[in-house]
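In: Sequence and predicted model, in that order:
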Amino acid sequence: MTQFQIFIIRAILGAVFAVVLSRLFYPDANLIYVAGLGVILVGLAYFAEYLRNKKKQQP
């Protein structure tokens, strides 16, 4: 898989989970906040990948 395909998958999953989480905990949340939560979730996915790769490179 290319990096772009991985990004698309993460963006779609981030959007889906953002909608589910926001509707579950804050049903009257604004669309801007839901989009922000999606961006945060995708960013956290990349941060977790960075930490995982960093841990693999250590001897």
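Out: Looks like it arrived, so ask away.

In: Please count neighbours and contacts with C-alpha atoms only from this point.
Out: Fine.

In: how about the helices in this structure?
Out: In the chain, the helices defined using DSSP state H lie at 3-25, 31-57.

In: need the ones you listed in a markdown table with mean neighbour count, can you?
Out: Shown next, in a markdown table, are the helices of the chain (neighbours: other Cα atoms under 10 Å):
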| stretch | mean neighbour count |
| --- | --- |
| helix 3-25 | 15 |
| helix 31-57 | 14 |
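
In: Off-centre distance for stretch 45-52?
Out: Once both centres are worked out by Cα atoms, centre = their mean, to the nearest Å, stretch 45-52 turns out to sit 11 Å from its chain's centre.

In: try it against this one:
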Amino acid sequence: MADRYDAGAVAWATGDIPVLITTIILAIQWVRSDRREARRVGRRSAVWGGGHSRWRRRWP
């Protein structure tokens, strides 16, 4: 019975480890994408006047 337990553990780990790695990679990409978007929105806000009037450009 112990050999079946060990075989089950190996089968579970080999199936679960790739899912864990993929999840970590996707989470990292998601955080990076969110940071890029936040910088882009911040730059746009600085150029276009801060958010009250979205289409009126603020000239320095």
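Out: That came through fine. Nothing here was measured: the structure is a model prediction, and the numbers come from that model.

In: TM-score for the pair, please.
Out: After superposition, the two chains reach a TM-score of 0.50 (TM-score structural alignment, normalised by the length of structure 1), with 32 aligned residues with a Cα RMSD of 1.6 Å.

In: Show me the residue at the heart of structure 2, geometrically.
Out: Note on structure 2: the residue nearest the mean C-alpha position is Trp30, at 1.3 Å, using Cα atoms, centre = their mean.

In: in what helix or strand does it lie?
Out: Assignment of secondary structure by DSSP states H and E places Trp30 of structure 2 within helix 2-48.

In: Which strands and helices lie in contact with that helix?
Out: Helices and strands in packing contact with helix 2-48 of structure 2 are not found; criterion 3 or more Cα pairs under 8 Å, 6 or more residues apart in numbering; DSSP states H and E.

In: And it, how far out from the chain middle?
Out: The chain centroid and the centroid of helix 2-48 of structure 2 are separated by 7 Å under Cα atoms, centre = their mean.

In: Quick check: Val16 of structure 1 vs Val34 of structure 1, distance?
Out: 10 Å (Cα to Cα, to the nearest Å).

In: do the same with Ile8 of structure 1
Out: Distance of Ile8 of structure 1 to Val34 of structure 1, given as Cα to Cα: 18 Å.
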